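Peer 1: Structural data only, the sequence is not supplied:
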């Protein structure tokens, strides 16, 4: 997020003069809180908040601010691998203090690591949805505020997280 802010600050004068646009890449996780994924989710919520505030601030110069919120495309990007998740999980477990380990328990921790490893394999390998969304965000005459390149399952989850009460 800090890198994103730095780039925006650097190019803001040019964007204002050109009536340009800012396209920030977030994630569906920026609109859907998920247990045990706090660092990632927090960073994506920050991108969403930055983009929404910036959209209002830049409106007076006719600068468009657009967010692309991809679903699960990790299988297509290799950002995460099952081996990498296992390694990071081991480091996280070893780095936790005893109180946190005791509170969550090793069984729950291992279940969450296994779930993440499955999700990496289940993600889409076809990146064309994401590429098409970015192209539209950059070139459409009247771009949407948000593009959500994802399948119906994730669109439904994001919609439910954003619009339904948490108790559901």
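Peer 2: The structure has been received and is ready for your questions. None of these values were measured; they are calculated from a predicted model. Numbers count the residues shown, from 1 in each chain.

Peer 1: from here on, contacts and neighbour counts on C-alpha atoms
Peer 2: OK.

Peer 1: where along the chain do the helices fall?
Peer 2: Using DSSP state H, the helices assigned to the chain run over residues 2-18, 38-58, 74-77, 82-95, 98-104, 106-122, 128-139, 152-163.

Peer 1: how about TSV for those, with mean neighbour count added?
Peer 2: Converted to TSV, the helices of the chain look like this (neighbours: other Cα atoms under 10 Å):
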stretch	mean neighbour count
helix 2-18	13
helix 38-58	17
helix 74-77	17
helix 82-95	13
helix 98-104	10
helix 106-122	15
helix 128-139	16
helix 152-163	14
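
Peer 1: then this one, side by side with the first:
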């Protein structure tokens, strides 16, 4: 008789805990599903981890830990996994965003995305009446305002800031995205001081000046500052010296600004894309930059390297760039999250395997890191300058 009662109690306990486990599973599953349905969560490591918890967490805890302890472990595990999922987004409302470098690439795609979700966008173009601007005017709503903006010209920046201030008034500016950037593929010795300065003026000082011009409006809205850096801002890449220097400096600027803006409730985020096919990697643009590189060299450096060396460098890079992903969605999604997430991150690496590369690179011996960058870099290893032939 006692055995029957004990068995009955044990069966009741199993049913009771099964119901509790199922309840936790349903709540967690619905929370994860809502992330997918709102496009705030895509399949990746975090989604894989969520599925593991859903399908393996419950049976493992129920049959190996057992009792209330197993239920607690499972519930805490669900909470921990949910905590690393992307946060929900703020409502768009009347939020206004200012984006630089919208002629092509990330800026061009971002304008379309933010306009499609109802944001008011001020888009800066190097050519206000160029092909990129005309295309966006035709595709976007009347909320889009196109501005003439060369980030190296103080007059353009001041005029853009004045237009934005007049439009937003006391509401302030919710976000600025410093996306404008320029890339030159050239070894350090082959890069003239003029080109170094131009790259720094656009990629670094352009972002600094634009941010400073609208910072009072950002503070008023307690908004967001988003700076588009690069993977090579953390890891120097042969052939990308000027670009790496400018993006590394942009990281330092962003990290400093982020800490200084805490007291104003302004969040600063850094976007770190890997290799993508954008306006900077189009063949006609690269060939124009190649000509600029060669014409800026002094005769001695031209003799040392030779024109064939530069031609082969660019021929290899143009071919390589054709394999870069043309789908800019991963980066656009990260910028949107930096602007609207309730829990925005400080850094957003974007691109296949980039987070893993960024995590591992600092722990590698310098000689090994250099060997890897040389092997998988953009410079063909077999090329030799004219002086070595």
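Peer 2: Looks like it arrived, so ask away. All figures in this text were calculated on a predicted structure; none of them were measured in a lab.

Peer 1: so can I have CSV of the helices of the first structure showing distance to residue 30 of the first structure?
Peer 2: Shown next, in CSV, are these (distance: least, Cα to Cα, whole Å):
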stretch, distance to residue 30 of the first structure
helix 2-18, 15
helix 38-58, 4
helix 74-77, 16
helix 82-95, 20
helix 98-104, 24
helix 106-122, 17
helix 128-139, 16
helix 152-163, 9
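
Peer 1: Please identify the one among these that comes closest to residue 68 of the first structure.
Peer 2: Relative to residue 68 of the first structure, the nearest member of the helices of the first structure by Cα to Cα is helix 128-139, separated by 6.8 Å.

Peer 1: and for that closest one, what span of the second structure is it aligned with?
Peer 2: Using TM-score structural alignment, helix 128-139 of the first structure corresponds to residues 329-340 of the second structure.

Peer 1: do the same with stretch 7-20 of the first structure
Peer 2: Going by TM-score structural alignment: stretch 7-20 of the first structure matches residues 210-223.

Peer 1: go on, stretch 81-89 of the first structure?
Peer 2: Aligned using TM-score structural alignment, stretch 81-89 of the first structure spans residues 282-290 in the second structure.

Peer 1: Distance check, residue 109 of the first structure against residue 55 of the first structure.
Peer 2: Separation of residue 109 of the first structure from residue 55 of the first structure (Cα to Cα, to the nearest Å): 39 Å.

Peer 1: In the first structure, which residue sits furthest out from the middle?
Peer 2: residue 98 (30.6 Å; Cα atoms, centre = their mean).

Peer 1: remind me, longest helix of the second structure?
Peer 2: If you go by DSSP H, the second structure has its longest helix at helix 2-37.

Peer 1: Spit out the contact partners of the residue mapped onto the residue farthest from the centre of the first structure from the second structure.
Peer 2: Applying TM-score structural alignment, one finds that residue 98 of the first structure aligns to residue 299 in the second structure. Applying Cα atoms under 8 Å, 6 or more residues apart in numbering to residue 299 of the second structure gives no contacts.

Peer 1: how close does residue 86 of the first structure sit to residue 126 of the first structure?
Peer 2: Residue 86 of the first structure is 24 Å from residue 126 of the first structure, by Cα to Cα.

Peer 1: can you check residue 105 of the first structure too?
Peer 2: Going from residue 105 of the first structure to residue 126 of the first structure by Cα to Cα gives 36 Å.

Peer 1: Ok, residue 115 of the first structure next?
Peer 2: Residue 115 of the first structure is 21 Å from residue 126 of the first structure, by Cα to Cα.

Peer 1: So what's the residue count around residue 126 of the first structure?
Peer 2: Neighbour count of residue 126 of the first structure, defined by other Cα atoms under 10 Å: 12.

Peer 1: That one touches residue 76, doesn't it?
Peer 2: Yes: when contacts are counted by Cα atoms under 8 Å, residue 126 of the first structure is listed as touching residue 76 (6.2 Å).

Peer 1: In the first structure, which residue range corresponds to stretch 251-266 of the second structure?
Peer 2: Aligning stretch 251-266 of the second structure against the first structure (TM-score structural alignment) gives residues 48-63.

Peer 1: Run through the neighbouring helices and strands of the one helix or strand residue 75 of the second structure maps to.
Peer 2: In this assignment (DSSP states H and E), residue 75 of the second structure forms part of helix 67-83. Helix 67-83 of the second structure sits against helix 2-37, helix 45-52, with contacts defined as 3 or more Cα pairs under 8 Å, 6 or more residues apart in numbering; DSSP states H and E.
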